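J.: With the sequence up front, the predicted model follows.
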Amino acid sequence: MKSAQHASLISRLVEVVGSDHVLTADEAISAHLADWRGRYRGAAICVVRPASTAEVSAVVRACAQVGVAMVPQGGNTSLCGAATPAPEGDAVLISLSRLRRVRAIDPANNTMTVEAGCVLQTLQEAAAQAGRLFPLSLAAEGSCQIGGNLSTNAGGVQVLRYGNTRELTLGLEVVLPSGEIWDGLRGLRKDNTGYDLKQLFIGAEGTLGIISAAVVKLFPLPRAIATAWLAIASPTQAVRLLGDLQARFGALLTACELVSDLALGLVRKHFPGSQASFSASPWYLLVELSGGDDDQSLRQTLEAFLGEALESGTVSDAVVAQSGEQARRLWALRENIGEAQKLEGVSIKHDVSVPISRIPEFVERAGRELAQSFPEIRIVAFGHIGDGNLHYNQSKSQAGENAVFIAAQPAVNRIVYDLVHELGGSISAEHGIGQLKRDELLRYKSPLEIEMMRAIKRTLDPQGLMNPGKVL
């Protein structure tokens, strides 16, 4: 589009949302144009901030009528560049941050209806005020928005018990690429009336439409929580412990997180206040139980289990949190890994999943092959062993060497992703595809799967205007 056409579109958008919410100045839109990791930076005609589903619809219609691409954006915490526009600057970036109402809470139905711009932590707090739990929990929960969580099918630390975002969602409201509004806000756990259309948009990263609201599941607030940090020898021990924990505690097991010594070391380095009063070990597990009658009895039950594990040698050391504050400190050791890596410098990041039974094989083989090809490589491994999802990241300690290493990312990816594929895994467990893994998807998805995805895209977005260049 020419500048005159840009100006005309901007004028139409101002009519829809008001001049205060159509941003064009460089200083006003700069933060929207780069991803959280600093890997991607784009440009845009403007940033528009609608405040309602009707305004989102009007914005989309205005862009579609003149053939202008649209990039939806929530909290801009994407780790794969899914919410960053292309450098050409020929798209309108649609920020959903003003759609932040909790529309309704139905405690009897255990559901909550929320708008896409609600920050995840706000949902958690609103549910708690109603005596309920919204269990989606991840490191970015203080800034990420539920629309982005839905669009990437976010996972987090409690997938083991409650499932990922897809499993926590009952209904959606979506603005289609035409500007039409699909109202699928149904709080039903049983609705067998044909295709489950909401599943098309969850995990689609805004390429099929813009999620404007959702009905999500709530759960009873757990009366008791017990948290422990365990020192273990290997991922093999971790898998064995996971099985033992599941056999002993069943649905009480909420989270089981694997952390390598190098990952913990980065947290200690960049967060000097981190407390970790346990023995050094090659690997660690962070375990949480929730449920039961009270904290003390649940904690005692966990301590009895850990006593047996210490006697058998399955665990070499264990710390059980004696208060909520101690539990938060243990969780901070896990949740600060991502930020510590960012402070340490650029790394090659992989968000992969394999069958839980094959995690030890993946860690051993991938580490050996990477070390052979890239001597003195640092591998930061951590993640959700309870659902087979590992964050598996690599770098070099010296800045100059690391720059050369980062340039070798395609070769690193081949080693990691080819092994993941061989083991029956996925190259993206919870972060999505975005720009980062778009080409990799073509390598590991079958031609039939890719064509089925493209057929859905052509049907819902025939002009190809919705978040172009992402996923496909």
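T.: Arrived safely, thanks for sending.

J.: C-alpha from now on. contacts and neighbour counts both.
T.: OK.

J.: for this protein, which helix is longest?
T.: helix 295-312 (DSSP state H).

J.: buried set for it?
T.: 295, 298, 299, 302, 303, 306, 309, 310 (16 or more other C-alpha atoms under 10 Å).

J.: can you list those residues in TSV and add distance to residue 456?
T.: Shown next, in TSV, are the buried residues of helix 295-312 (distance: C-alpha to C-alpha, whole Å):
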residue	distance to residue 456
295	49
298	48
299	49
302	48
303	51
306	50
309	50
310	53
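
J.: just curious, which of those residues is nearest to residue 452?
T.: residue 302 (47.3 Å; C-alpha to C-alpha).

J.: Spatially central residue (nearest the centroid) of this protein, please.
T.: Compute the mean C-alpha point of the chain, and by C-alpha atoms, centre = their mean the closest residue is residue 154, 3.8 Å away.

J.: which residues sit in contact with the residue lying closest to residue 205 once chain neighbours are set aside?
T.: Using C-alpha to C-alpha, 6 or more residues apart in numbering and skipping the chain neighbours, the partner closest in space to residue 205 is residue 151 (4.4 Å). When contacts are counted by C-alpha atoms under 8 Å, 6 or more residues apart in numbering, residue 151 is found next to 201, 202, 203, 204, 205, 206, 211.

J.: Can you tell me the closest non-neighbouring residue to residue 381?
T.: In space, residue 381 is closest to residue 392, 4.6 Å off (C-alpha to C-alpha, 6+ apart).

J.: List the residues that contact that neighbour.
T.: Per C-alpha under 8 Å, 6+ apart, neighbours of residue 392: 349, 350, 351, 352, 379, 380, 381, 382.

J.: wait, isn't the first one in contact with residue 393?
T.: In this case it means residue 349. Yes: using C-alpha atoms under 8 Å, residue 349 is in contact with residue 393, at 4.3 Å.

J.: Comparison target below:
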Amino acid sequence: MTQAAFLTACRNAIGATQVLTDPHDTAPYLTDWRRRYTGAACAVLCPATPDEVAALVKLAVEHRIALVPQGGNTGLAGGATPDASGAQAVISLRRLNRVRDIDPHNNTITVEAGVILAEVQRHAAEAGRLFPLSLAAEGSCTIGGNLATNAGGTGVLRYGNTRELCLGLEVVTAQGELWDGLRGLRKDNTGYDLRDLFIGAEGTLGIITAAVLKLHPQPAARVTALAALASPHAALDFLSLTQRVAGPLLTGFELMSDFCLRLVGRHFEQMRYPFAEPHAQVVLLELSDSESEEHARGLFERLMETALEEGLVEDAVVAENLTQSRAFWNLREHIPLAQAEEGLNIKHDIAVPISRIGHFIEETDAAIAQAVPGVRMVTFGHLGDGNLHYNVQAPEGVDAKAFLKTWQSPINQLVYDSVHRHRGSISAEHGLGQLKIDEAMHYKQDIEVQLMRAVKHALDPLNLMNPGKVLR
């Protein structure tokens, strides 16, 4: 069987205009978001329905063509980029972009895999509901990609990862069969949880084509604040106090080091440092109240009074309006942009048990500083769920490319060894893709890898579903 025969069959199945082979047309699909990986493909396939996806998978099986599923192509680990052989085909889910149903009584929305995350949020809001998944790429990432990587974001503390927000899936299997699991049930004890098997699998077991997602009531008020603290240990104590006082109203608790905010101010002059004096750590916290803004602000005032009295917080400022709240969140969201402006850096998306975060930062910072004096640590992330973006910027005045070439591998090993000692994960919310596959195989137990391989072989015996990702 030849590629030419495969492409002819694909054109017959979905239309010639939806089988892209011209380099100008395929280029946007072949390079990952960070421009770390660029692959080649025999074609980019653009089906419009789950049945068309199923037909293409059957053709791929017949012609032994590997498929690389892709959504918005906003992934950060190269999971949706083909290899360099030119033998694989990218299958883009962007045309599967229908909102099929909104059920306010069941608090669910059923959407196809190519629907943009921001569109899901908008449709939920129009129905008087909240879809709480929120992350920087929400204007371009797709629900299929969010599910494939089990995306996290800023609301995990209250609402959970994407897995916790999904009740049912529709999936095209590696054999081209369509499984309709769009049941929308909170309780279903009828066997293996196939839904959770496909979520987070990065398209290596099958292709997600639609999902039933949980909705929540819209909060009556959101109140945002910044709190300055002396250390990550103080931030953890403050988190415990906040959870005790606010309970389920706490929806965001983001940690940002002093250097993170200084970096934002350096490259985005309109974003001022929020306090008169420097502080080692700053926490951005948000409460979502179902009662009223007055109730939320009263709760905030009691929380801050207690935190200041107990010496946990050195200073604090509460947003007075939506504009100021947005400005607080902009500080947090511009940290990755400021890093990019500062130059290439070594990124880590890690998770450790929440109680270990302070010790992890202290020990790992010290080890990296000893190895490379003068490095600058850009540490920020979702403290409330144990996920840190633990990034390393080159010393001032050092060429960033040369720094990465020399130090990326040694620093990665330092960080990942420390994560492993603290019983953490080397990928918290970005997935493994092709970026971290070797490290994952190194740190996982042999039995864990064997079980993963058994699942992969059982569901995709021909290894045609996104090969070379997640698992070797």
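T.: Looks like it came in fine. Bear in mind the structure is a predicted one, so any value in this text is a computation, not a measurement.

J.: what's the TM between chain one and chain two?
T.: Once superposed, the chains reach a TM-score of 0.97 (TM-score structural alignment, normalised by the length of structure 1), with 469 aligned residues with a C-alpha RMSD of 1.3 Å.

J.: one step back: ranking the contacts of residue 392 of structure 1 by neighbours, who comes first?
T.: residue 382 (26 neighbours; other C-alpha atoms under 10 Å).

J.: Tell me the residue in structure 2 aligned with it.
T.: Alignment note (TM-score structural alignment): residue 382 of structure 1 maps to residue 380 of structure 2.

J.: now for the longest helix of structure 1, which elements pack on it?
T.: Packing partners of helix 295-312 of structure 1 (3 or more C-alpha pairs under 8 Å, 6 or more residues apart in numbering; DSSP states H and E): strand 225-232, strand 317-320.

J.: residue ranges of the strands in the stretch 301-450 of structure 2, please?
T.: 315-318, 345-346, 349-351, 376-382, 387-393 (DSSP state E, counting those that start in this stretch).

J.: can you pull the buried residues of the first one?
T.: Meaning strand 315-318 of structure 2. Under the neighbour-count criterion of 16+ other C-alpha under 10 Å, strand 315-318 of structure 2 has 315, 316, 318 buried.

J.: which one in structure 1 is aligned with residue 235 of structure 2?
T.: With TM-score structural alignment as the criterion, residue 235 of structure 2 matches residue 238.

J.: Assumed its match was part of a strand.
T.: No: Residue 238 of structure 1 is assigned helix when assessed by DSSP: H, G, I helix; E, B strand; the rest coil, not a strand.

J.: looking at it, it is touching residue 287, isn't it?
T.: No: Residue 238 of structure 1 is beyond contact range of residue 287, at 10.7 Å (criterion: C-alpha under 8 Å).

J.: more crowded one of the two?
T.: More neighbours surround residue 238 than the other of residue 238 of structure 1 and residue 287, with 26 against 23 (other C-alpha under 10 Å).

J.: what separates the more buried one from residue 385 of structure 1, distance-wise?
T.: 8 Å (C-alpha to C-alpha, to the nearest Å).

J.: Overlap in contacts, those two.
T.: Joint contacts of residue 238 of structure 1 and residue 385 (C-alpha under 8 Å, 6+ apart) are residue 258.

J.: quick revisit: could you identify the most distant pair in the contacts of residue 392 of structure 1?
T.: 352 and 379 (14.1 Å).

J.: all strands of the stretch 151-300 of structure 1, in order?
T.: Going by DSSP E, counting those that start in this stretch, the stretch 151-300 of structure 1 shows strands at 169-175, 181-184, 210-217, 219-220, 225-232, 253-260, 283-290.

J.: how far apart are the first one and its match in structure 2?
T.: Overlaying structure 2 shows strand 169-175 of structure 1 at a mean distance of 0.5 Å from the equivalent residues (mean C-alpha distance after the TM-score superposition for structure 1).

J.: Over in structure 2, find the residue span that strand aligns onto.
T.: Going by TM-score structural alignment, strand 169-175 of structure 1 lines up with residues 166-172 of structure 2.

J.: and what of the last one?
T.: Aligned by TM-score structural alignment, strand 283-290 of structure 1 corresponds to residues 281-288 of structure 2.

J.: Same question for that stretch: list its buried residues.
T.: So stretch 281-288 of structure 2, judged by 16+ other C-alpha under 10 Å, has buried residues 281, 282, 283, 284, 285, 286, 287, 288.

J.: go on, stretch 123-135 of structure 2?
T.: 123, 124, 125, 127, 129, 130, 131, 132, 133, 134, 135.

J.: Now for those: which two are most distant?
T.: Farthest pair in those, by C-alpha to C-alpha: 127 and 135, 21.2 Å.

J.: Quick one: map residue 128 of structure 1 onto structure 2.
T.: Checking with TM-score structural alignment, residue 128 of structure 1 has residue 125 as its match.

J.: Okay, angle between whichever strand or helix holds its match and strand 206-214 too, please.
T.: Residue 125 of structure 2 is part of helix 117-126, with elements assigned from DSSP states H and E. With axes from the mean of the first three to the mean of the last three C-alpha atoms, to 10 degrees applied, the angle from helix 117-126 of structure 2 to strand 206-214 works out at 30 degrees.

J.: how big's the offset between helix 117-126 of structure 2 and structure 1?
T.: Averaged out, helix 117-126 of structure 2 is 0.6 Å away (mean C-alpha distance after the TM-score superposition for structure 1).

J.: what's downstream of that helix, the next helix or strand?
T.: Following helix 117-126 of structure 2 in sequence, per DSSP H and E, is strand 129-130.

J.: Which other helices and strands does that next one contact?
T.: strand 216-217.

J.: Repeat the analysis, applying 10 Å as the threshold.
T.: Counting contacts by 3 or more C-alpha pairs under 10 Å, 6 or more residues apart in numbering; DSSP states H and E, strand 129-130 of structure 2 packs against helix 117-126, strand 216-217.

J.: now the ones you listed in a markdown table, with distance to residue 398 of structure 2?
T.: Formatted as a markdown table, these follow (distance: least, C-alpha to C-alpha, whole Å):
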| stretch | distance to residue 398 of structure 2 |
| --- | --- |
| helix 117-126 | 39 |
| strand 216-217 | 48 |
